[in-house]
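[1] Could you look at this predicted model? Sequence included:
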Amino acid sequence: MLVRLLYASRAVDNSPEAIDAILTQSREHNPGCGITGILCYGGGVFLQAIEGGRSAVNELYGHIQRDVRHKDVELLHYEEISERRFGGWTMGKVNLSKINHSILLKYSEKPELDPYSVSGAVSFALLEELMATASIIGRV
């Protein structure tokens, strides 16, 4: 059974090296577990969708909750899915510094990434638009 999980968290260390280390670890670990997804980072906030088998996704989310590089981890949405949306991605990355702020304003009160203030459905719609506008880098 496939599931998709969407969560938000705040980075403990906002340095580019720390963020890249998280992305690199995801890309190395996830393929062997059948995990695909997308990671959006901006302003110290992560928004991530992960999908795969229920056990693998649940185990990864538990690891993220315990990971000292994340704080304020909050589940935004969890659902069974019939097919992957991010099947071609081991872990895509959105570079918010290169995004037109009107995309962010379309989904929130301010032109910044704040998944804590909107619903999981709105956060997922933002990720969908970022994919459609080719704002995602690192398709591996």
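    The structure has been received and is ready for your questions.

[2] CA only for contacts and neighbour counts going forward, please
    Noted.

[3] R4 is in contact with I50, isn't it?
    Yes. Applying C-alpha atoms under 8 Å, one finds R4 in contact with I50, separated by 5.7 Å.

[4] Can you work out which residues contact both of those two?
    The overlap between the contact sets of R4 and I50 (C-alpha atoms under 8 Å, 6 or more residues apart in numbering) consists of V57.

[5] all strands in this protein, in order from the N-terminus.
    2-11, 36-42, 45-53, 70-81, 92-95, 136-137 (DSSP state E).

[6] Residues contacting the shortest one, please?
    Residues lying outside strand 136-137 but in contact with it, judged by C-alpha under 8 Å, 6+ apart, are 92-95, 130.

[7] Below is an additional structure, to be compared with the one above:
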Amino acid sequence: MLVRLLYASRATTPLTCDTVDAILKQSRERNAALGITGLLCYSDDLFMQVLEGGRDEVCELYNTIVSDTRHAEVRILSYEEISERRFGGWTMGHVNIAKVNPGLLLKYAKKPVLNPFNCSGHASMALLNELIATASVLTRSA
């Protein structure tokens, strides 16, 4: 059974390029072995990530993230059983929200900033879908 989990968290330390690169490298290696695909969005001190894969693997990975000292205020925004993957092209794609057109963010939130804590899981997933449609997702660090 496949599931999709969308969560948000706050970074416990400032996000540098090196920090994000290390997270992406670790995620890509681990996720490939577990059959997990997904997308990581980040901005300032916020993470928003979607994970897709087998229920046990996704749940165990989420539990690992909750325990990871790089994350605080980890919140599930959406969890659902799925018949097919939407993010199957990436072991962990990523989007630096600072490089996204602010008008796109404003379409789904009160202000043109990433803040998944202040919008619905549905709106956050719609933003991710639009990021895919506008080719904003990267497969490696840039």
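    Received, thanks. Since this is a predicted model, take the numbers as computed values, not measurements.

[8] Superposed, what's their TM-score?
    Here the superposed chains carry a TM-score of 0.96, computed using TM-score structural alignment, normalised by the length of the first structure; 139 aligned residues with a C-alpha RMSD of 0.9 Å.

[9] quick one: which of the contacts of strand 136-137 of the first structure is most hemmed in?
    Within these, most neighbours by other C-alpha atoms under 10 Å means G92, with 25 neighbours.

[10] Go ahead and flag the most central residue of the first structure.
    Geometric centre of the first structure, nearest residue: Q48, 1.4 Å, by C-alpha atoms, centre = their mean.

[11] Around the closest residue to it other than its chain neighbours, how many other residues sit close by?
    Nearest non-adjacent residue to Q48 of the first structure, counting by C-alpha to C-alpha, 6 or more residues apart in numbering: L39, 4.5 Å away. L39 of the first structure has 23 neighbours, counted by other C-alpha under 10 Å.

[12] L39 of the first structure reaches A49, doesn't it?
    Yes. With contact defined as C-alpha under 8 Å, L39 of the first structure and A49 form a contacting pair (6.7 Å).

[13] that older thread, next, format the strands of the first structure as a markdown table and append distance to H63 of the first structure.
    Putting these into a markdown table (distance: least, C-alpha to C-alpha, whole Å) gives the following:
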| stretch | distance to H63 of the first structure |
| --- | --- |
| strand 2-11 | 13 |
| strand 36-42 | 16 |
| strand 45-53 | 13 |
| strand 70-81 | 10 |
| strand 92-95 | 19 |
| strand 136-137 | 24 |
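
[14] Of those strands, which is nearest T24 of the first structure?
    strand 92-95 (10.6 Å; C-alpha to C-alpha).

[15] T64 of the second structure: how many residues sit nearby?
    Around T64 of the second structure there are 11 residues (other C-alpha under 10 Å).
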